[in-house]
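> just need the structure, nothing else, for what follows:
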Amino acid sequence: MPFSEKFQKTAVINFRILMLVNLIFLVLALFANFWLERWALLIIHAITGLAFLMLYGMSNLRPNYQGYPRIYLAIMAAYFYSFFWYGHIDTYDLIWLLLFPPLVAFLIEKDRELILWQGGFILGVFIFFIAAMQDVWGLVYPPMLIGAVLFSNSFISVLSWFNHRYKARFYAAQEAFQNVLEQRVEQATQTIRKLNDELEVSQRDVVMRLGEICEVRSKETGQHVQRVSEYSRRLAELINLPEDEVQLIQDASPLHDVGKVAIPDNILNKPGRYDEREYSIMKEHANIGYKLLNSSPQPLLQAAAIIARDHHEWWNGKGYPNHKAQENIHIYGRIVAIADVFDALSFERIYKPAWSDDKILALFNEQCGVQFDPRLCQLFLDHYDEFIALRKKFC
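Here you go, the predicted structure:
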């Protein structure tokens, strides 16, 4: 049973760590054999160490090659078998052969290959056992000791194989659980995203309807707030605001005159010019709108509050309600100021007839840098035909 891909990546790292540990122990063995004057084993350890160094270097140069663990096991098998001839009976070097089954289980992924490696190694030990029984090949260990190693190796191989199967199943179950968990998380994320999208759509619809209610009360058509919303979006795009702010301005601008709900009908719908007192009351709708919306923590209503407050301010500081000037006027307010005036002049109101496009164009040319942000105003004039097309589209 193959391990998961995640485990395979971990196995590559573990293999390199194993190589480093082997090299450390080989260096220690070199010193020990030199001290004990065991020259044959010193040479064997030196050759094995060089082979490991080469293998470690290759694993860094070509990390994706899958054959390194098998090369390592072949080297280790030859290394362990050499003890039958060059080991010392008084130090029991043969005991190191018991490490081979765990090494195979540590490095080999598939059950069948694991059985082949462990079975092949045990078969080799068995052959050496027969050779010792026949007293051939000049082996240094007696048959009894080799037989004990053969039995121990077989027993450890069976245990390591069971452990390997358990580990493989554990990682497979872990991967399956991880996949199910990821699917559930993805489903939950999609559900939340869908609900959030629906909430945003509902919020935009509520804002638009509320803006239309305010306009209807002042005897204007509800399409005014929709057109102001579209003009504002286009201006925000022309000035290269981030897309999230472009969307925010489009969604918030319908509430630019929400404060008019607090203005008396006799003033709001007066057909003639306001006197000084009436105009003073009418100007309060900007502050009223801000106060109505500013207490909300929602970004949409926060933006709407800024627009309600600032869209009647003038670039030269002669607007209302706070006589702000130039960059002190929020960019949202400066954008909606142009959109609102353009649409208001384009259609008949209770206090005036609709203006011609040429007359509107002349006014904006005069008011660039006076009433309106000069940069925004120039962009509006440069794309005047686009705004006329938007007006016709939502008329």
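
> rest of the way, CA atoms for contacts and neighbours
Will do.

> please point out which parts of whichever strand or helix holds Ile360 sit buried.
Using DSSP states H and E, Ile360 falls within helix 357-367. Buried residues in helix 357-367, counted by 16 or more other CA atoms under 10 Å: 360-361, 364-365, 367.

> ok, then the element right after it?
helix 374-382.

> and for comparison, fold this next one:
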Amino acid sequence: MNVLVLDDAQINVTLLCHLLQKLDDCRSISFTEPAKALSWCAVQVPDLVLVDYMMPEMDGVAFISHFRQLPGCADIPVLMITANSGLELRYQALDVGATDFLIKPIDRIEFLARTKNMLALRRSQRFLEDRASWLNVEVQKATAEIRARERETILRLSRAADSRDPETGAHIIRMANYSKIIAANLGLSTDDQQLILEAAPMHDIGKVGIPDSILLKPGKLTPEEFTIMKRHSRLGYEILAGSSSEMLNAGAVIALAHHEKFDGSGYPQGLVGDAIPLFARIVAVSDVFDALTSERPYKAAWETERALQFLREGSGQHFDPACVNAFMAGLSEILAIKNQYQEDLSQQKEFGAEWGIQT
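Below is the predicted model of the structure:
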């Protein structure tokens, strides 16, 4: 236990340090200048402070006031030593954070007793701090494990939806990472970037409720068939909404609104501009770009420049201009992901590596 001793008189410092030697597991650090003592405390937090009241540069009350403002020093026991037994001084010292008092001349037995009590208090504080830190680490570990299982479950469900769709498993990985890049370039927080990376793969999960005759039709859908196809956005929302999981709720919002268009001509609600949730506006750009540049049974893959031109022409109509600009700003990263993950990932046995792409 580190005990800081502060007194402008060296003889008093020597006396106190000598008395502290009688206590087990106790080391004294002494100063005669308050400024130097504060500098030391700014780097290392003591377990107990013994401070004289009458000092020329800074009295004990002022020292305690400054000490309490240092990081980690708000609850450290402070024992003020003074020849002044007046109540007014005690009130001032208590007001700024003194824990206890000793009146000069110091009685050896009283000094050791009060010091032991203060150190016992500090040991209890340290035990609780260590316990709290340990619990925090354990909670973080448990939360991380739960979140990892949640991510794997969501990815498998998303892949299950994709298995009925003529899109490859790589599609959901690419478009999720495109979405994360857009979010980063829009200035979203790191947490939101991670959230959209994890939630974006659920955008088409509602396709599990669309008949194969429509979902897998090689040609153009009739108006009646397209009406049925459009139901997948609401189906996805109904599957995911109402969960206690932030990730699932974000997925629900994306599933419902990623086919909305900035000019209000999208579905299912015909939302306009900023009324469309931001995550859905982001996913709309990344999903369309990847769909256009990917080969499907009913179409050949578009050249990259043609797809980029489609995004530019659709800016302000189909797409949020800010999201298109953010996409273009991250184009080099997006093309790197596009080129790297072209294979069908459905044969892979491990899902963790997929989810970690560009995180």
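
> circling back: quick one: the helix holding Ile360 of structure 1 aligns where in structure 2?
Mapped onto structure 2 using TM-score structural alignment, helix 357-367 of structure 1 spans residues 304-314.

> with structure 1 superposed, average distance for that stretch?
With mean CA distance after the TM-score superposition for structure 1, stretch 304-314 of structure 2 departs from structure 1 by a mean of 1.7 Å once superposed.

> now find how far off-centre that stretch is within its chain.
34 Å (CA atoms, centre = their mean, to the nearest Å).

> check stretch 148-166 of structure 2 too.
For stretch 148-166 of structure 2, the distance to the chain centre is 25 Å (CA atoms, centre = their mean).

> just stretch 116-134 of structure 2 next, same as before
28 Å.

> onto which residues of structure 1 does it map?
The aligned range for stretch 116-134 of structure 2 is 169-187, by TM-score structural alignment.

> contacts for that stretch?
1-4, 7 (CA atoms under 8 Å, 6 or more residues apart in numbering).

> mind doing that once more with 7 Å?
3-4 (CA atoms under 7 Å, 6 or more residues apart in numbering).

> stretch 313-331 of structure 1 too?
Contacts for stretch 313-331 of structure 1 (CA under 7 Å, 6+ apart): 283, 286-287, 310, 312, 369-373.

> do that again at 8 Å, thanks
283-284, 286-287, 306-307, 309-310, 312, 333-334, 337, 369-373.

> for structure 1, longest helix please?
helix 143-217 (DSSP state H).

> translate Asp343 of structure 1 into the numbering of structure 2.
Under the alignment (TM-score structural alignment), Asp343 of structure 1 maps onto Asp290.

> quick one: residues contacting its match.
171, 174-175 are the contacts of Asp290 of structure 2 under CA under 8 Å, 6+ apart.

> just Ile350 of structure 1 next, same as before
Ile350 of structure 1 neighbours (CA under 8 Å, 6+ apart): 219, 269-271.

> let's see it at 7 Å
Residues near Ile350 of structure 1 by CA under 7 Å, 6+ apart: Pro271.

> all strands of the stretch 1-150 of structure 2, in order?
2-6, 27-31, 48-52, 78-82, 100-103 (DSSP state E, counting those that start in this stretch).

> elements contacting the last one?
Secondary structure elements in contact with strand 100-103 of structure 2, counted by 3 or more CA pairs under 7 Å, 6 or more residues apart in numbering; DSSP states H and E, are strand 78-82.

> packing partners for the strand it packs on?
strand 48-52, strand 100-103.

> of those, which is nearest Ile182 of structure 2?
Closest approach to Ile182 of structure 2 among those is made by strand 48-52 (51.7 Å; CA to CA).
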